[in-house]
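# Any chance you could fold what I've pasted below:
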Amino acid sequence: MSERTGLHPSNILSEDIDRASDRDARSMNIAVGRAVADVVKTTLGPRGRDKMLADQGGGLAVTNDGETVLSMMDIEHPAGKIVADVASTQKAEVSDGTTTAVILTGSLLKESERLLDDGIHSTTIERGYHQAIDRVRELLPEIAIDITADSGILQEVAATAMTGKNVDVARDHLSSLVVEAVRTVDQRDGDDIVVESVGSGTPKESELLEGVLIEEERIHDHMPYNIDDPTVLVYGSDLTFDDAQSDPAIDITDPGQFETIIEEEERQFRDMADEVSEADVVLVDGNVDDMVMHFLAEEGVLAFDQVDKEDQRAIVRATDAWVVSDLDELSDSDLGHARSVERRIFGDDEYVAFASDTDPGEVTLLLRSGTEHVGKEMEIAVTDAVDAVEIALEEGAVLPGGGASEIELARQLRSDADAIDGREQLAVEAFANALETIPRTLARTAGRDPIDILTELRTHHAEGAIATGLDATTGDVAEMTARGVVEPLRVKNAAIDSAVDATVTIVRIDDMIAASNFNEPNTDILS
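Modelled structure (predicted):
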């Protein structure tokens, strides 16, 4: 009841407004958050299970990528959306580690609920978690292993990022391509590496193209398919004349006049083709007149029309061309250059490969697959691997995987908790418990007993073997760097940060009120 008004807050709300407060709100939010996390829990690791998602329209998807699962789920509860956002945030920031971040969130919520039930205030839990994460940031670099650009461990980083994503049959081959792609561009910017999946062939036939691939067909049968060392023009308009350019008021009284008009029109189209044929390959944003097509074919020019903006931008990056919109202003400096242009056929689809000769240039990881489903899963896996390798190179450090990092962090946090005064000690210990959910889950998906695995891992780490984890592929407890199971330091940091932020957000909520539309007037206070 309000001390000033004597009114209970519920008296100011419509009777139709739903509201949950205090213990009810807290319990509901934690239960929903844990339920969302549990959905993706079994997808973790090389033995993780797939999820099938079906929509009302008959659409179907099968995947074990945590972020993909949660983004496709129809989650309505606000707390559930907060947990799902953990995956999308992790994906946007570092691409990999989405499932780990969500599982940690669910485990931290479970530990928080236990603490709350024991009478620990949410503010105390928050302070304890932040003390724990501060210590984690200090410990992770101590656990990390330094690497260089020439280190063979980069391929292991790529392979680990692709683990459990349905590409195991070609994982070594794809990992090699990913590392070669990153080294080729010699930059740490994923925009320079395009991942393109075509529905033909097998994953082991995937290749690295030093350039770009676009799905286009030549516009005239007499044009060449392949050209070596070509100049490239990207034209941002039509190669034709509008009907409005012809004068409908011309009164033809002599057959010779008609021939003159036809000859003049042909001359204009030939002039247009002559201007464009300064280049060997022409990509046109709009339409190309049939007569211009004919003249270009005579000149041996390879041309494509209706090229979309995204493909134009890719060609510009790969060839250093400029988009030209006025032929009268065309100059040699506007033309790009490629090492070669080659027709490629994949299944029933025709593509054109532009091999770049710029340095570092743009490269394309061309993925081959027999089905659309496999192709999509490969794209996700390879994109994650590219980002992981780039992040590892940028930081120059990686962590042992297989739950080794989590076990070591948990061990040291428990040791540090003894020196913490107050109830925050309990929150730090709870944080350590939550971290061990990762090796526990890996053990389950690998078909091993989680208690046995945790006991064995704790023993090894207590003896100083801090890189010991679970090789979930074989089910063995082993030294992870020797098994090639490693992951970027930043990915782990981001996953833990996201999990703590989401957990604290949910735990701090003590009231849930169905609100009016935030887009309506008088709601600026929420923005």
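# all contacts plus neighbour counts: C-alpha atoms, from now on.
Noted.
# Excluding covalently adjacent residues, which one is nearest to Gly401?
Val486 (4.8 Å; C-alpha to C-alpha, 6 or more residues apart in numbering).
# tally of neighbours for the one you found?
Using other C-alpha atoms under 10 Å, Val486 has 29 neighbouring residues.
# Next one: it relative to His373, how far apart?
27 Å (C-alpha to C-alpha, to the nearest Å).
# next helix or strand past the helix or strand that contains Glu275?
Glu275 is part of helix 255-276, with elements assigned from DSSP states H and E. For helix 255-276, the following helix or strand on the C-terminal side (DSSP H and E) is strand 281-284.
# Give the buried residues for the helix or strand just after that next one.
Per DSSP H and E, the first helix or strand lying C-terminal to strand 281-284 is helix 290-298. Under the neighbour-count criterion of 16 or more other C-alpha atoms under 10 Å, helix 290-298 has 291-297 buried.
# Next, the angle helix 255-276 makes with helix 290-298.
50 degrees (axes from the mean of the first three to the mean of the last three C-alpha atoms, to 10 degrees).
# did I read that right, Ala303 in a strand?
Yes - counting by DSSP: H, G, I helix; E, B strand; the rest coil, Ala303 is part of a strand.
# Next, the structure of the following sequence, for comparison with the previous one:
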Amino acid sequence: LAELVVDAVLSVAEDVDGKLKVDLDNIKLEKKKGESIDETQLIHGVVLDKEIVHPGMPKRIEDAKIAILDCPLEIEKTEITAKINITSPEQMKKFLDEEASMLKAMVDKIVESGANFVVVQKGIDDIAQHYLAKKGIAAVRRAKRSDIELLAKASGARIVTNVEDLTPADLGYAKLVEERRVGKDKMVFIEGCKNPKAVTILIRGGSDRFVDEAERSLHDAKCVVRNVIQDPWLVAGGGAPEIEISMRLKEYARGFSGREQLAIMKFAEALEEIPLTLAENSGLDPVDIIVELRAAHTKGEKNTGINVFTGKVTDMLKEGIVEPAIVKKQAIKSATEAAIALLKIDDIIAAAAPKKEKEEKRGPESEGLGMAE
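Okay, here's the model as predicted:
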């Protein structure tokens, strides 16, 4: 999945004042159980986990003109509770005809705008579906807010809150809109959008748990790639930077006396917890690993770290094990700020025990006293 994530992040990267910026919200992760992880794919567009609402609507639209509505295509209930007494079939027919006429007026407004694909955040009445299908317009209902916002950005459409306000200027564009079967379900693929800075990674997997884990991994991966693109500096992994900084701080501490030296030495020791923990989690002897790392760094081998796959201490750059420098800097900065915040605490106010706990503690003693009396 590594190449797929890199392609996705590079696709949405934008040049802002000579620097690359990445908005991770433009990369949608869509999960669908079924098949294997190898079937995970990158779509240069937006995928909606919905299906075309009416069987008579087209399932494939080329040169799609997209209308996005944040309002229902159905007759809304009035705020005032009212009852209508119908005394004859003619009155009932007039009532239904008026309802159909109102829905047809909504559809006519969509037709006038030139849209041939409609995405609605709310519901679409069956009668409105029928009229849309007759006009050859495909529609999707109850789309998620995040999906319509991403689609609006990708296609160049404006989200319209009242169908009466819909105009040709509000429409977005995509080269292709197609309903496809993915596993047991159907999904709508919108590709070739006006603004290609929006992509979807369709995650596949054999079980819900596997798909969820893949989603977490892909989210972490796209964050890492984003960090590297925005701050293109890498350092050796495997605890190499922490050991190197720790040893240099210990040398630096020799130039101080008293408490300052102790503080610097403790800071240096704290940094060694990273390779120590890495060794423990890998099933290695942390003491032996730290001794080996110190010996290597004393010789000037500053890129030497722990390769958890082989269990050996080697040159991390040669092994291709690297980390974004910005992550390392932020980790040290955040840990330091947290320690400073704790050291600034002068007093601690102990909270009183909850009332129930006090009663439970006093219960047996109270009973004993009562018996003695």
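# just to revisit the earlier point, how near is the residue nearest to Gly401 of the first structure to Pro78 of the first structure?
35 Å.
# Likewise for Ala101 of the first structure?
In terms of C-alpha to C-alpha, Ala101 of the first structure sits 18 Å off from Pro78 of the first structure.
# Give the aligned equivalent of Ile75 of the second structure in the first structure.
Structural alignment (TM-score structural alignment) places Ile75 of the second structure against Phe241 in the first structure.
# Count the neighbours of its match for me.
Using other C-alpha under 10 Å: Phe241 of the first structure sits among 14 other residues.
# same check, this time on Ala462 of the first structure
13.
# What of Ile261 of the first structure?
12.
# How about the one 3 residues further on?
By the measure other C-alpha under 10 Å, the count of residues near Glu264 of the first structure is 12.
# Name the nearest residue to the aligned partner of Arg141 of the second structure in the first structure, sequence neighbours excluded.
Aligning on TM-score structural alignment places Arg141 of the second structure opposite Asp305 in the first structure. Nearest residue to Asp305 of the first structure, sequence neighbours excluded (C-alpha to C-alpha, 6+ apart): Val284, at 4.7 Å.
# what sits against the one you found?
By C-alpha atoms under 8 Å, 6 or more residues apart in numbering, Val284 of the first structure lies in contact with 234-239, 303-307.
# List only those of those flagged as buried.
If we count by 16+ other C-alpha under 10 Å, the contacts of Val284 of the first structure have these buried: 234-239, 303-305, 307.
# Leu489 of the first structure contacts Ala392, doesn't it?
Yes - counting by C-alpha atoms under 8 Å, Ala392 is a contact partner of Leu489 of the first structure at 7.2 Å.
# Looking at these two, which one has more neighbours?
Ala392 (27 against 23).
# Ala101 and Pro78 of the first structure: who's more crowded?
Between Ala101 of the first structure and Pro78, counted using other C-alpha under 10 Å, the more crowded position is Ala101 (29 against 14).
# And what about that one, helix, strand or coil?
Ala101 of the first structure ends up helix, using three-state DSSP.
# wait, it sits on Asp501?
No - at 10.8 Å, Ala101 of the first structure and Asp501 do not qualify as touching, with contact defined as C-alpha under 8 Å.
# Just send the contacts of Val284 of the first structure back as a markdown table, with distance to Arg448 of the first structure and secondary structure too.
Formatted as a markdown table, the contacts of Val284 of the first structure follow (distance: C-alpha to C-alpha, whole Å; DSSP: H, G, I helix; E, B strand; the rest coil):
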| residue | distance to Arg448 of the first structure | secondary structure |
| --- | --- | --- |
| Val234 | 58 | strand |
| Tyr235 | 61 | strand |
| Gly236 | 60 | coil |
| Ser237 | 63 | coil |
| Asp238 | 64 | coil |
| Leu239 | 66 | strand |
| Ala303 | 59 | strand |
| Phe304 | 57 | strand |
| Asp305 | 58 | coil |
| Gln306 | 56 | coil |
| Val307 | 53 | coil |
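# quick one on the thing from earlier: now the buried residues of helix 290-298 of the first structure in a markdown table, please, with extra columns for distance to Gly347 of the first structure.
As requested, those are exported to a markdown table (distance: C-alpha to C-alpha, whole Å):
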| residue | distance to Gly347 of the first structure |
| --- | --- |
| Met291 | 31 |
| Val292 | 30 |
| Met293 | 27 |
| His294 | 29 |
| Phe295 | 31 |
| Leu296 | 28 |
| Ala297 | 26 |
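# List just the nearest of those to Gly336 of the first structure.
Leu296 (18.2 Å; C-alpha to C-alpha).
# so what corresponds to the closest one in the second structure?
That one, Leu296 of the first structure, aligns with Leu132 by TM-score structural alignment.
# OK, contacts around that match?
So Leu132 of the second structure contacts 57, 107, 138-139 (C-alpha under 8 Å, 6+ apart).
# Can you get me a residue count around whatever residue of the first structure lines up with Ile289 of the second structure?
Applying TM-score structural alignment, one finds that Ile289 of the second structure aligns to Ile453 in the first structure. Residues lying near Ile453 of the first structure (other C-alpha under 10 Å) number 21.
# cool, Gly192 of the second structure as well?
20.
# so who does it touch?
Contacts of Gly192 of the second structure by C-alpha under 8 Å, 6+ apart are 44-45, 174-176.
# Remind me which helix or strand it belongs to.
Counting by DSSP H and E, Gly192 of the second structure is found in strand 185-193.
# Average offset of that strand relative to the first structure?
With mean C-alpha distance after the TM-score superposition for the first structure, strand 185-193 of the second structure departs from the first structure by a mean of 2.4 Å once superposed.
# ok, and the most crowded of the contacts of Gly192 of the second structure?
Counting by other C-alpha under 10 Å, top hit in these: Gly45 with 28 neighbours.
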